[in-house]
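Undergrad: After the sequence you'll find the predicted model.
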Amino acid sequence: MPTHLTHWGAVEVETDGKALTSLRPWSGDPDPRDIIRNLESAQHHPARVLRPAVRRGWLESGASSRASRGDEPFVEVSWDHAIDVVSKELNRVYSEHGPSAIYGGSYGWASAGRFHHAQSQIHRFLNKLGGYVAGLGDYSYGASGVLLPHIIASAGEIMGGATSWDVVSEETELFVAFGGLSEKNSGIAPGGIGRHVARSAIEQAVARGCRFVDISPIADDTYAEAKAEWIAPRPGSDAALMLSLAFVLDSEGLADQDFLARYCVGMDRFLPYLKGDTDGVPKDPTWAERLTSIPASRISRLAREMASSRTMINLSWSMQRQQHGEQPIWLGVVLAAMLGQIGLPGGGFQHGYGSAADIGLPLRVASPPSLPQGPERVAAAIPVARISDMLLSPGTEIDFDGRKIVMPKIELIYWAGGNPFHHHQHLARLRNAFKKPATVIVHEQFWTSTARHADIVLPATMSFERDDFGAGRNDPTFFPMHALTEPAGEARDDYVIFAAIAEQLGVGEAFTGGRDAMGWLRHLYDGWQAKLNDDGVTVVDFDTFWASESIQIPVINQDQILFSEFRRTPDAHPLRTASGKIEIFSQTIASFGYDDCPGHPTWIEPDEWLGNTTTFPLQLIANQPKTRLHSQLDIGKTSQASKVGGREPLRMHPHDAAVRGLKDGDIVRVWNRRGSCLAGLVLSTALRQGVVQLSSGAWYDPDPDDPSFCRHGNPNVLTADKPSSSLSQATTATHTLVEVEKWHGPTPGLAVNRPPSFVSV
């Protein structure tokens, strides 16, 4: 059976040329995931975008109708008409306003293929036209992505160079997982994943005697095979817990002073705060118990266990998707430094075991080829999570990583490969923000909320409807990805769409280089093969690769250990920080003068957490879903099977449900000051009392009369659109306070599982 690569695993498929008729996991994957079943059920779903469509008001009146965006029916048009109107509108905006008026952020995971990666396609296209406004950072680890380069290394260096799972399984004695060690998140990887290896490594570690400690409000967000001890602090109090662990290490003489002296700077600036000399508050376990609700005795014992074991500290991505999310990440690095095990086999820290499937895979000799985006012509850039602020308040100034950014005035949004109505917060506010530009153009496979809030929607192919090749980030398995079926409806590849518009705008040759998609695949592969050959690495030629099931890209060192070279010879292999060492205190960050992110890690109380429930009594955790990747293929079979009464499931502890008179299977209203949504109740003792969990990714389905009310269960109608800090301006999507009550009225119907209304003009 032909193979195909997806973000959640490789698959083997059978088709009749029009649709997938059979799908099973790739035989080479030791731990496949059921989420692949979303693929076969989605291609010909009623919500598929089949033909180019233009919002009626925009077609008739242009930008003057922007207030009706998201509320009007669409008019299906021919491809020739669609290419013509898009080309004319791009020409108008570039001519009248310039590239600083076009937002081409295109944030999202897009498809697993390397060539047809939508972000690469749209950025190359807009670069050829003169430039665009770009997004800085990401939603996944936006806070740590800005912080980590200042204190130790870039997030990419840390995750790509992660101590390999083979080493963890053989050497780690205590694995402390702050934020869990998620089975569902480690099933997926940007660009795809061939073999899932984490489960077997965890099993081997446990069999050898390694202990796992899960520090999270959700017990089952860690592999069952880890047999982990569950410690459930109040959500948002992780920094307080970690400070108290550091206090014990210091006060009991358990910190590795030699390591701190040789490899770190700033401990002398941090200790007065830790001890309470600067503010009169010692950060001891008794102090932390009041904030976290974890007994002081257990905190002290955990610190001693960490000091007496080869300890791996794991920091999940979820920990920094909250207000002041930089602080627990910084403190995780500080704890690892105090233990003195950074650079040792099985010790130190990692940011993301369990957050993506590729973390813990050893580095390859080279990444597979991808479409060059050309000379970058970024007219302006904003932190990616500040899109609503940009659209609503052009001209305002914000802080970001030590500099000031002025928000540009956007006339046109061009989006391909992503769904901001999934990633972003406070969706009623985003919906209002999306009404500000003159034009919104979207390439989409499905009628997502982003497509429904656009003016021009161009139907794009799914990955198995086009030729491509793919290998996930750090994954050594490189797959040819043959087109397996014809496109649904009139869908076209993003490349074909951009090539047609580029041709009409006079930059066709510059965009295509005179090649079709297959020409590009061969050209990119041949150049990659030649470079590897020059480096002494042999790979097969393109024709052999294209006829194969997959090939393997050699890895550099199977027994990879993060920062081992730095530990061996810190002078010869300094870090890329200002000091060349691990920065427990950062003079650079201190110089920025941010009250919400000072020069060393600090406890800063969140605005919304269980330590202050004066308004809403329950802490909502809006984590990643088990049954899809973000919002991708929410209409797929696996995702739909998880719904309760057609709504996204909300998990709640039975005690909290009993207090509210709720029972399993009830349709409930989840609400706070920003909005409300319906969900289907699922009772579970795997949650800490006072915590409810509603995963992100249910397609936003606003009530026509109230955009703050989602009938389907998207938690981002509830989350606050506020930054983690002035340093990163990153998302705080994971935590918010809510109340839950039974829904007593008629259950409203859903619009997300069908296309919007179409009219003729």
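TA: Arrived safely, thanks for sending.
Undergrad: From here on, just use CA atoms for contacts and neighbour counts.
TA: OK.
Undergrad: Give me the number of neighbouring residues for residue 533.
TA: Using other CA atoms under 10 Å, the number of residues around residue 533 comes to 12.
Undergrad: take a look at this one as well, against the first:
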Amino acid sequence: MGFTSLHWGVYRPRVVNGRLTGMDPAHWDGDPSPIGASIPGAIDSTTRIRRPAVRRSFLERFDDHPALRNLHLRGNEAFVEVSWDVALDLVATELARVKSEHGNQAIFGGSYGWGSAGRFHHAQSQLHRFLNSYGGYAYSVDSYSLGAGRVLMPHIVGNMDWLLGAHTSWQNLAEHCELFVAFGGLPVKNAQCSPGGASDHLVSSGIRQMSDAGVRFVNVSPLRDDLLGPEHTEWLAVRPGTDTALMMALCWVLVDEGLHNEAFLREYTVGHERFIEYVRGAVDGVAKTPEWAALLTDIPAHRITELAREMAAKRTMINVAYSLQRAQFGEQPFWMTVTLAAMLGQIGLPGGGFGLGYGCMNNTGSGRKAFSGPRFSQGVNPVKAFIPVARVTDMLLHPGESFDYNGQRHVYPDIRLVYWAGGNIFHHHQDINRLLTAWQRPETIVVHEQFWTAQAKHADIVLPATTALERDDIGSAASDRFMIAMHQAIEPVGEARDDYAIFADLSRRLGCESVFTEGRDAGQWLRLLYEESRPRARSFAIELPEFEQFWHDGLIEVDYPPEETVLLKAFREDPLANPLQTPSGKIEIFSETIAGFGYADCPGHPVWLDKPAQSLPLHLLSNQPKTRLHSQYDHGSYSQASKIQGREPMTINRQDAMARGICDEDVVRVYNSRGAFLAGVRVSDDIRPGVVQIATGAWFDPLVKGQANSLEKHGNPNVVTEDIGASSLSQGCSAQTVSVEVEKWHGELPAITAFAPPEMLA
């Protein structure tokens, strides 16, 4: 059996009598992800969707007005299994009706991009290409992970994708860095994954090389285990949401003691004078001193002063985790990271400067060129209506209303049909109880899914899709070491079909088959996409063999030409010849463009903005899981083994637990005004007091199905997170700005039903 590629690694499937029995990590991977162990047993479990299914009221009242289809019963009604012909006829009829009555802008293509590591059978690309072939759709931009950063960074440094691909390499850091200051930590668990695949895990070895070279690490995080492994690590247990204040106080010390690099600021940045005036207190009367920051951050003033001096004296890399910008005013810590690094003047030097998400993705810091392999074109979308991805609920609840985004006013489209392939909004989105109300608004919801997730259970028409192991594909990711020929390992479970086959059948019914398929089957597309990637590879000085050789051999080790990777090195060496893609061509500590937008919640330079006072005593952090990718394979063995009495584990400080009579492995109720969920407890001294932490991705499991404000009994934190934009600039998600209370659960525990299929009628 050959290899297959998943977002969290390359594995060799073990198949006995047609059934998957194991997943063996690639022999070359020095730090393979154990998530692969979840797939056998889960891939063909009772949670698998085996046949097309239609919600009962939708099927029975299909010929009636859409309002009569009992939309409020989504999530709490039986399904009827039907043939593929019946299901596809229903989907085609609804698409044609909505297009005829309301136009293509009333169709929302709601895919999120983690559907498959394969470059052809990539659910998001397949859905978008199909809808574009049919005349377009309302779409989303940015991501839940990096919404604020993606909008901000082009204004002040450059495009986020370019920046991530150009980060200073781990090897360079091991050779030249002396001090690595990690705001939000450097959690290796997050680096198990990369979009398109992670064939060779790099982060653990990169950190180990730096540690062996004597690099000192500072973990600025409420969680000690956000940075584990290096021999010399200091933990600064900062109060959540105050990293911006800490960075400003570090800048104050640099300016006050003359340690900032004035020459660098004058040559490579714009607006530093206005920022320094702000830090000194000339603008708002508040000097951003260590004493000021100590009251906000709980980091002692003398330690802030010492750290600033150490950063100025050593070659320092400043890194910020994605999680810090998933908060109210989330742009500020990213902007301040760049500003603090500019004040030190080490940007563009080996081992110094700044990083945006080391440890958040496996390929960040690989030191390889950003060649990504085959690409499947999504076509051109003639519809211009869009939303920032984290504003789905607002779109459904407030059609026709306006919203701010990146300096412009836009209008929410009036969505009548939601088509989702890849992703699970009942995992990603904030304030799920509010989402449940919004989810009753569309007239039709169509979902492609492999498993009976909450997304599938809250749909009208569910089409069973294949997994990566049930089809041929090509695994490839930007800067990744290997390209994988993903030979089909097992037959499709039940009647599952791949997304391409589903959309090809639909396009035939809707008269756009020639545009969507271009007359090719899936195998012909694989050959074409691969051959089209070969000339692009040559532009990166990479030579790929012909398709037949690649497909026969099963993989290619991509021969990346060696080069020293230092972020913004060329810009530092000659800023006139290598200007940044910003209005000034320089780093914009003050942005005239952003200032011109007039946003009080994101003005023209980094600022400290007071967040509303916490209404409850505990700050909840909901970070990425260790045992799965987002919510994928939560029903698998690795994720299930981490549960406590069937619930997602939540970490609480020992003092906070004792004050509430809570012991290790108890089940607790976590609540605020938006909702409540149950979680298992891990009591620890490795989390600061006043903070609790739970991973995202536990499958949504309400006590009363389909009802908003019901107790969630499995541990999904998004029933309590607030659904507001990070700011008017980005409208990114703000999941990390939330307070809760916790109490011990007494009485009988409700059964977990998250993984049970809905009732099926004959």
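TA: Great, that's in hand. As the structure is a prediction and not an experimental result, all values here were calculated from the model.
Undergrad: Superpose on structure 1 and give me the mean offset of the strand or helix carrying residue 681 of structure 2.
TA: Residue 681 of structure 2 belongs to strand 675-684 when assigned by DSSP states H and E. Strand 675-684 of structure 2: mean distance to aligned residues in structure 1 after superposition is 0.6 Å, counting by mean CA distance after the TM-score superposition for structure 1.
Undergrad: Quick one: the helices in the stretch 451-600 of structure 1, in order.
TA: 494-504, 508-512, 517-534, 542-546, 564-568, 587-592 (DSSP state H, counting those that start in this stretch).
Undergrad: sorry, back to before: which residues in structure 1 does the strand holding residue 681 of structure 2 align to?
TA: Per TM-score structural alignment, the counterpart of strand 675-684 of structure 2 in structure 1 is residues 675-684.
Undergrad: do the same with stretch 197-208 of structure 2
TA: Using TM-score structural alignment, stretch 197-208 of structure 2 pairs with 192-203 in structure 1.
Undergrad: contacting residues around the matching stretch?
TA: By CA atoms under 8 Å, 6 or more residues apart in numbering, the residues outside stretch 192-203 of structure 1 that reach it are 5-10, 26, 28-32, 112, 165-166, 168-169, 186-187, 223, 225-226, 354, 357-358, 360, 470-473, 475, 477.
Undergrad: what does stretch 650-657 of structure 1 give?
TA: By CA under 8 Å, 6+ apart, stretch 650-657 of structure 1 touches 663, 679-695.
Undergrad: change it to 6 Å
TA: Residues outside stretch 650-657 of structure 1 that contact it (CA atoms under 6 Å, 6 or more residues apart in numbering): 679, 680, 681, 682, 683, 684, 685, 687, 689, 692, 693, 694.
Undergrad: what comes up buried for that stretch?
TA: Buried residues in stretch 650-657 of structure 1, defined by neighbour count with 16 or more other CA atoms under 10 Å: 650, 651, 652, 653, 654, 656, 657.
Undergrad: just stretch 56-71 of structure 1 next, same as before
TA: 56, 57, 58, 59, 63, 65, 66, 67, 69, 70.
Undergrad: In JSON lines: those residues, plus distance to residue 283 of structure 1.
TA: What follows is these, written out as JSON lines (distance: CA to CA, whole Å):
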{"residue": "56", "distance to residue 283 of structure 1": "61"}
{"residue": "57", "distance to residue 283 of structure 1": "59"}
{"residue": "58", "distance to residue 283 of structure 1": "59"}
{"residue": "59", "distance to residue 283 of structure 1": "62"}
{"residue": "63", "distance to residue 283 of structure 1": "56"}
{"residue": "65", "distance to residue 283 of structure 1": "57"}
{"residue": "66", "distance to residue 283 of structure 1": "53"}
{"residue": "67", "distance to residue 283 of structure 1": "52"}
{"residue": "69", "distance to residue 283 of structure 1": "51"}
{"residue": "70", "distance to residue 283 of structure 1": "50"}
